[in-house]
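Chemist: no sequence on this one, just coordinates:
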């Protein structure tokens, strides 16, 4: 198997276009055409993780957090990250990261946290805008169904829990083929009228190039008449954080104990503003920027990490903040990635790291 095949399925799941502007998710070292038979999955990449990959014979490490995050000015081994990268390069171990793009998809990091919290059918807390396009294409009546199916297969026409979505309106198209044309219908030099459909489908921007390719390959006309519009609607399946309701209300104290038992570490929290909680909002990684959004949707508790001292005051007796630590709320991402790869490649060796990369110890 080639590295390119691993990358393809990971980016089908969490397209790079969905990462935040500050992020560096992608193939960080390695060549896509290189062959491999084992991959090691980790949360972070340290020198110990690279050593583990060498020991286990893994030719690629897939991590959540990018090893290269800021700009590298030198590569001298002055810290653990540089030593890890040098060792990976020396031993030709490919490095790939899927970070905030996996945070921002509905089946990614936050979905796993929600599952651990026991919340069914969670929703995106802060859906993203600016990533939807509308494709309008004009097609003869006889080809509208086959073209629709080709566009759907390429990823167009998905809205929430529905697929194969489209809108069709009938009309009459006109065109005249020049002497250089090779028309599939109509005569060169003569005005032709054709009963056509205006076919409209929504497309995520990350899938647009593939959808356009499918359109060109499956449309009967030599020249395809189509239009692309930017859509300002928020995408309800892409965005930051999640929220949902517990099956039954639970006391704040009991739920905090449940969090501690599930995620370990230390739970830092604000004073409970009510005896029982039911609606929970959460965000993997550093999620304090979503606190106001959690309040707006009526969450009783917001779970995340990396809150600063003064940010806890922003609970303002309106919401219970529970900070469980960055490593703790993303630790299950390792299993999430490994499970996804194993489903896609059941006969391929996907290994989970046996090393904890949590840099924080607790007394």
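Modeler: Sure, I can see it. These numbers were taken from a predicted model, which means no experiment stands behind them.

Chemist: rest of the way, CA atoms for contacts and neighbours
Modeler: OK.

Chemist: Wait, residue 226 touches residue 135, no?
Modeler: Yes: counting by C-alpha atoms under 8 Å, residue 226 touches residue 135, with 7.2 Å between them.

Chemist: more crowded one of these two?
Modeler: Comparing residue 226 with residue 135 by other C-alpha atoms under 10 Å, the one with more neighbours is residue 135, at 22 against 15.

Chemist: ok, now which ones touch the more buried one?
Modeler: 200, 201, 202, 203, 226, 227, 228, 229 (C-alpha atoms under 8 Å, 6 or more residues apart in numbering).

Chemist: what's the neighbour count on the third one?
Modeler: When neighbours are defined as other C-alpha under 10 Å, residue 202 has 25 of them.

Chemist: and it, helix, strand or coil?
Modeler: Of the three states, residue 202 takes strand under DSSP: H, G, I helix; E, B strand; the rest coil.

Chemist: put this beside the first:
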């Protein structure tokens, strides 16, 4: 099995196109055409993790955090990143990162936090905006089904938990074929009227090329008429953070203690208790302070994340309880996400969770 086959499965789960602009994801190092000998899954790539991959005979490391966010100008081993790159290259180890793209899918980083907390009725806290297109095309009636199937297979037609979504309207199309044509129906030089179906569907903008290509390949006409319209709709199944509900409301102290135990936190930093039950919970893996306003707008009782700064705690203004469990602690179960995806697809292949604790923060 090639490394590319493993990457394909990870990309199907969390396409690199969903990353934030600042991020650096995908295959960061190595040759995807090489045969895979084993996969080591980690939150961060450290020198110890590379050593572990060598010891286990794994030539692919799958990490949440990328080893570099910007380009390297020199690779001479003077810092940890450069030494990691050198050692990985010397040992033919590929490194793949799924970072903010894994944050942006329903069952990704924040989704796993919801699972650990036992939340129900979960949804994306901050859906992506202006990331959807509407495709409209016109197809002869008899070929409408084959065209729909092709564009759905290419990734169009998903709305929330529904797929194969389209709107279809019967009508008539007219055209006149020129001299240098080979019309599917009608005669050259004559105006032709054809019973057609107007097909409307939606797609993520990053799939535009694939979907339009599938449309053109499946459509019987030489010249395919289609329109693409940008949509301002929220993409409700994709975005950052999540919000859900506990099966039963619990008091704040009980929730904070449960939170500390579930996420094995050395400590939980939190704002003043509001003396009201915790039922609705917002979460964001990693550094989520930028989503505080969204959590408040969603009427969450508590917002669980990491990396809140001193003055940002004051922004709660007694409207919500902030619980900062730490960056690593909030993302640690991301390894399980990748492991579950890959072992489900490749059940008889060597896929390992790293035993290296990559958390750079310690607590007394």
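Modeler: Done, it's in. Computed from a prediction, not measured in an experiment: that's the story for all the values here.

Chemist: what's the TM-score for these two chains?
Modeler: Here the superposed chains carry a TM-score of 0.98, computed using TM-score structural alignment, normalised by the length of the first structure; 363 aligned residues with a C-alpha RMSD of 1.1 Å.

Chemist: hang on, the earlier thing: take the contacts of residue 135 of the first structure and map them onto the second structure. Which survive?
Modeler: Comparing these with the second structure on both residues aligned by TM-score structural alignment, their matches' C-alpha atoms under 8 Å, the contacts found in both are 200, 201, 202, 203, 226, 227, 228, 229.

Chemist: So residue 46 of the second structure is in contact with residue 84, correct?
Modeler: Yes: counting by C-alpha under 8 Å, residue 46 of the second structure does reach residue 84; the two are 6.9 Å apart.

Chemist: So for the two, which sits in the more crowded spot?
Modeler: residue 84 (21 against 18).

Chemist: Leaving out sequence neighbours, find the closest residue to the more buried one.
Modeler: Once flanking residues are discounted, residue 84 of the second structure sits nearest to residue 47: 5.6 Å by C-alpha to C-alpha, 6 or more residues apart in numbering.

Chemist: quick one, helices of the stretch 51-200 of the first structure?
Modeler: Counting by DSSP state H, counting those that start in this stretch, the stretch 51-200 of the first structure has these helices, from start to end: 80-90, 100-103, 109-117, 144-153.

Chemist: before we move on, back to that, of the kept ones among the contacts of residue 135 of the first structure, buried ones?
Modeler: Buried by 16 or more other C-alpha atoms under 10 Å: 200, 201, 202, 203, out of these.

Chemist: now, among the residues you listed, which is nearest to residue 71 of the first structure?
Modeler: residue 203 (33.4 Å; C-alpha to C-alpha).

Chemist: For residue 174 of the second structure, give its distance to residue 186 of the second structure.
Modeler: 10 Å (C-alpha to C-alpha, to the nearest Å).

Chemist: quick one: which of these two has more around it?
Modeler: More neighbours surround residue 186 than the other of residue 174 of the second structure and residue 186, with 16 against 11 (other C-alpha under 10 Å).

Chemist: wait, isn't that one in contact with residue 192?
Modeler: Yes: under the criterion of C-alpha under 8 Å, residue 186 of the second structure makes contact with residue 192 at 5.5 Å.

Chemist: what about the longest strand in the second structure?
Modeler: Across the second structure, the longest stretch assigned as strand under DSSP state E is strand 234-250.

Chemist: packing partners for whichever helix or strand comes after that strand?
Modeler: Where DSSP states H and E defines the elements, the next helix or strand beyond strand 234-250 of the second structure is helix 252-262. Applying 3 or more C-alpha pairs under 8 Å, 6 or more residues apart in numbering; DSSP states H and E, we find helix 252-262 of the second structure packed against helix 109-117.

Chemist: Which elements pack onto the helix it packs on?
Modeler: Looks like helix 109-117 of the second structure contacts helix 100-103, strand 234-250, helix 252-262, strand 278-287, helix 327-331, helix 334-345 (3+ C-alpha pairs under 8 Å, 6+ apart).

Chemist: chain center to the shortest one: distance?
Modeler: Taking the mean of its C-alpha atoms, helix 100-103 of the second structure sits 4 Å from the chain's own mean (C-alpha atoms, centre = their mean, to the nearest Å).

Chemist: Average offset of it relative to the first structure?
Modeler: Superposing on the first structure places helix 100-103 of the second structure at an average distance of 0.3 Å from its equivalents, by mean C-alpha distance after the TM-score superposition for the first structure.

Chemist: One more: the fourth one?
Modeler: Once the two structures are superposed, the average separation between strand 278-287 of the second structure and the matching residues of the first structure is 0.5 Å (mean C-alpha distance after the TM-score superposition for the first structure).

Chemist: With adjacent residues omitted, what lies nearest to residue 91 of the second structure?
Modeler: For residue 91 of the second structure, the spatially nearest residue (C-alpha to C-alpha, 6+ apart) is residue 54, at 7.3 Å.

Chemist: hang on, the one you found packs against residue 89?
Modeler: No: here residue 54 of the second structure does not reach residue 89: they are 11.5 Å apart, not a contact under C-alpha under 8 Å.

Chemist: So which of those two has more stuff around it?
Modeler: residue 54 (18 against 14).

Chemist: how much space is there between the more buried one and residue 61 of the second structure?
Modeler: Using C-alpha to C-alpha, residue 54 of the second structure is found at 10 Å from residue 61 of the second structure.

Chemist: tally of neighbours for residue 209 of the second structure?
Modeler: 11.

Chemist: so which helix or strand takes in it?
Modeler: Counting by DSSP H and E, residue 209 of the second structure is part of helix 208-218.

Chemist: What mean distance separates that helix from the matching residues in the first structure?
Modeler: Mean deviation for helix 208-218 of the second structure: 1.7 Å (mean C-alpha distance after the TM-score superposition for the first structure).

Chemist: Who are the packing partners of that helix?
Modeler: Using 3+ C-alpha pairs under 8 Å, 6+ apart: helix 208-218 of the second structure touches helix 144-153.

Chemist: average distance between the helix it packs on and the first structure?
Modeler: Here the mean offset of helix 144-153 of the second structure against the first structure after fitting is 1.5 Å, by mean C-alpha distance after the TM-score superposition for the first structure.

Chemist: okay, and that helix goes to which residues in the first structure?
Modeler: Under TM-score structural alignment, the match for helix 144-153 of the second structure in the first structure covers residues 144-153.
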